[in-house]
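Visitor: Would you be able to build a 3D model of this:
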Amino acid sequence: MRTFAFVFARGGSKGIPRKNLQLLAGKPLLAWSIEMGHSLEVERVFVSTEDPEIAQTALSFGAEVITRPTELAQDTSPEWLAWQHAIKVVEEKHGQFERFLSLPATAPLRNQQDVKRCLNSLDAETDVVITMTSASHSPWFNMVQQEPTGNVCLLVEGV
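Guide: As a prediction, the model looks like this:
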């Protein structure tokens, strides 16, 4: 089965500016996901981004770049729209593929064996595999932002 890995990495970030290029153990955050893709039995690794510096970094770590339209790289842009765009671009250029593997840049500590188990569990009766873990704190508690005044406010009112 043709399996392509995708890393979706926007240039903008409210929480940590340029987070996908920040170094983690000497490598850009984005590089960990690219390298994970290369370590698996996937045919190609793509990075979807609107940012030229992220694109250059992706190329330097052996990924192919999909130029994402700016309107699909906003804080309010649903990631699945970026997925649809990437799939369309890749299928036009490389033909159809059977398996889509998303390797978020913001999950650099994922375990290779877990990803392999997910890929191996896909069959005629299993269309989608999603991994998750229990949070030690309510995720709603963490949904805050710092205002220019230094105050912290909830992103979602009423939580």
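Visitor: From now on I want contacts and neighbour counts done on CA atoms only, so please keep to that.
Guide: Noted.
Visitor: does Gly15 really touch Gln145, like I thought?
Guide: Yes. Counting by C-alpha atoms under 8 Å, Gly15 touches Gln145, with 7.3 Å between them.
Visitor: Name the residue in those two with the higher neighbour count.
Guide: With neighbours defined as other C-alpha atoms under 10 Å, Gly15 and Gln145 compare such that Gln145 has more, 14 against 10.
Visitor: Could you also give me the structure for this next sequence, so I can compare it with the first?
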Amino acid sequence: MKTIAIIPARGGSKRLPGKNLMLLDRLPLIAHSILYAKANPDSIDAIFVSTDDPEIKKTALEYGAEVIDRPAHLAGDHEPTVTALKHVLESIKTRPETVILLQPTNPLRPEKLLKQAIEIYKKEKCESLFTVTRSHHKLGKINNNKFVPFNYKPGQRSQDLEPLYFENGLLYICKSDLILEDTIISENAYPLQVEHVFAQVDIDTADDFDYAEYIYQKNK
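Guide: The predicted structure is shown next:
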């Protein structure tokens, strides 16, 4: 195996219980990421779901993914994603060269994004790549009950802001050796810019899910 996709999906969400199995257009949330990976067989040799939840495991198997049972101590609220990825690599027989991380909370992705990302990853000889989107918000800090602009001056037009970007979570690609060193995004990671409405969907709350449904139906 040269390249695998890993989908980390624990069962203990606090803000939106059971979110990874909630139905988005009649499909469990986790199924969207599995099917996205399966639609790219030329790029992905195997698909693994890491979970501590029996129902998520059952669903992942039904949609054709392999499942790695995640131990409870790696499924806590404050456990970083990289530990789940590392556990997968330590649990499979053959170590891949490359890992693609697909988060189930980002179920909507541009169809050709993965192919584009892999082409850039190879061409630029990256050790890691992740997707970003430009923010058009006027941001600031609050110090001593006073708002201090961060990326603009009062009265400045939003279209004239200095470009700032946020990590949108659509996908990550990195060498497996990085993950074994507890890293997903390296210091010289390639930031792939994605300007698509799907980049605004990241499901953590009920409102996020409602927004995802709206965006999905509008762009179906």
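Visitor: Can you pull the TM-score for these?
Guide: Scored by TM-score structural alignment, normalised by the length of the first structure, the superposition of the two chains gives a TM-score of 0.80; 137 aligned residues with a C-alpha RMSD of 2.0 Å.
Visitor: Leaving out sequence neighbours, find the closest residue to Glu64 of the first structure.
Guide: Distances taken as C-alpha to C-alpha, 6 or more residues apart in numbering put Phe46 closest to Glu64 of the first structure, at 4.7 Å, once the chain neighbours are dropped.
Visitor: aligned partner of the one you found in the second structure?
Guide: Under the alignment defined by TM-score structural alignment, Phe46 of the first structure is paired with Phe48 of the second structure.
Visitor: With the first structure overlaid, how far apart is the helix or strand that that match is a member of on average?
Guide: In the assignment (DSSP states H and E), Phe48 of the second structure maps to strand 46-51. With mean C-alpha distance after the TM-score superposition for the first structure, strand 46-51 of the second structure departs from the first structure by a mean of 0.4 Å once superposed.
Visitor: Tell me the first helix or strand C-terminal of that strand.
Guide: By DSSP H and E, the next helix or strand past strand 46-51 of the second structure is helix 54-62.
Visitor: Run through who's touching that following helix.
Guide: 9-11, 20-21, 28, 30-31, 34, 49, 51, 66-67 (C-alpha atoms under 8 Å, 6 or more residues apart in numbering).
Visitor: and that helix, how far from the first structure on average?
Guide: So helix 54-62 of the second structure averages 0.3 Å relative to the first structure (mean C-alpha distance after the TM-score superposition for the first structure).
Visitor: And the helix or strand following that helix, how far out from the chain middle?
Guide: Once helix 54-62 of the second structure ends, the next helix or strand along the chain (criterion: DSSP H and E) is strand 66-69. Taking C-alpha atoms, centre = their mean, to the nearest Å, one finds strand 66-69 of the second structure lying 18 Å from the centre of the chain it belongs to.
Visitor: equivalent range in the first structure for strand 66-69 of the second structure?
Guide: Per TM-score structural alignment, the counterpart of strand 66-69 of the second structure in the first structure is residues 64-67.
Visitor: Quick check: that stretch compared with the second structure, mean distance?
Guide: Compared with the second structure, stretch 64-67 of the first structure is 0.3 Å away on average (mean C-alpha distance after the TM-score superposition for the first structure).
Visitor: from what I can see Ser96 of the second structure touches Ile6, true?
Guide: Careful, residue 96 of the second structure is Pro; it's not Ser. No. Assessed by C-alpha under 8 Å, Pro96 of the second structure is found out of contact with Ile6, at 11.4 Å.
Visitor: Between the two, which has more neighbouring residues?
Guide: The neighbour comparison of Pro96 of the second structure against Ile6 (other C-alpha under 10 Å) goes to Ile6, with 27 against 17.
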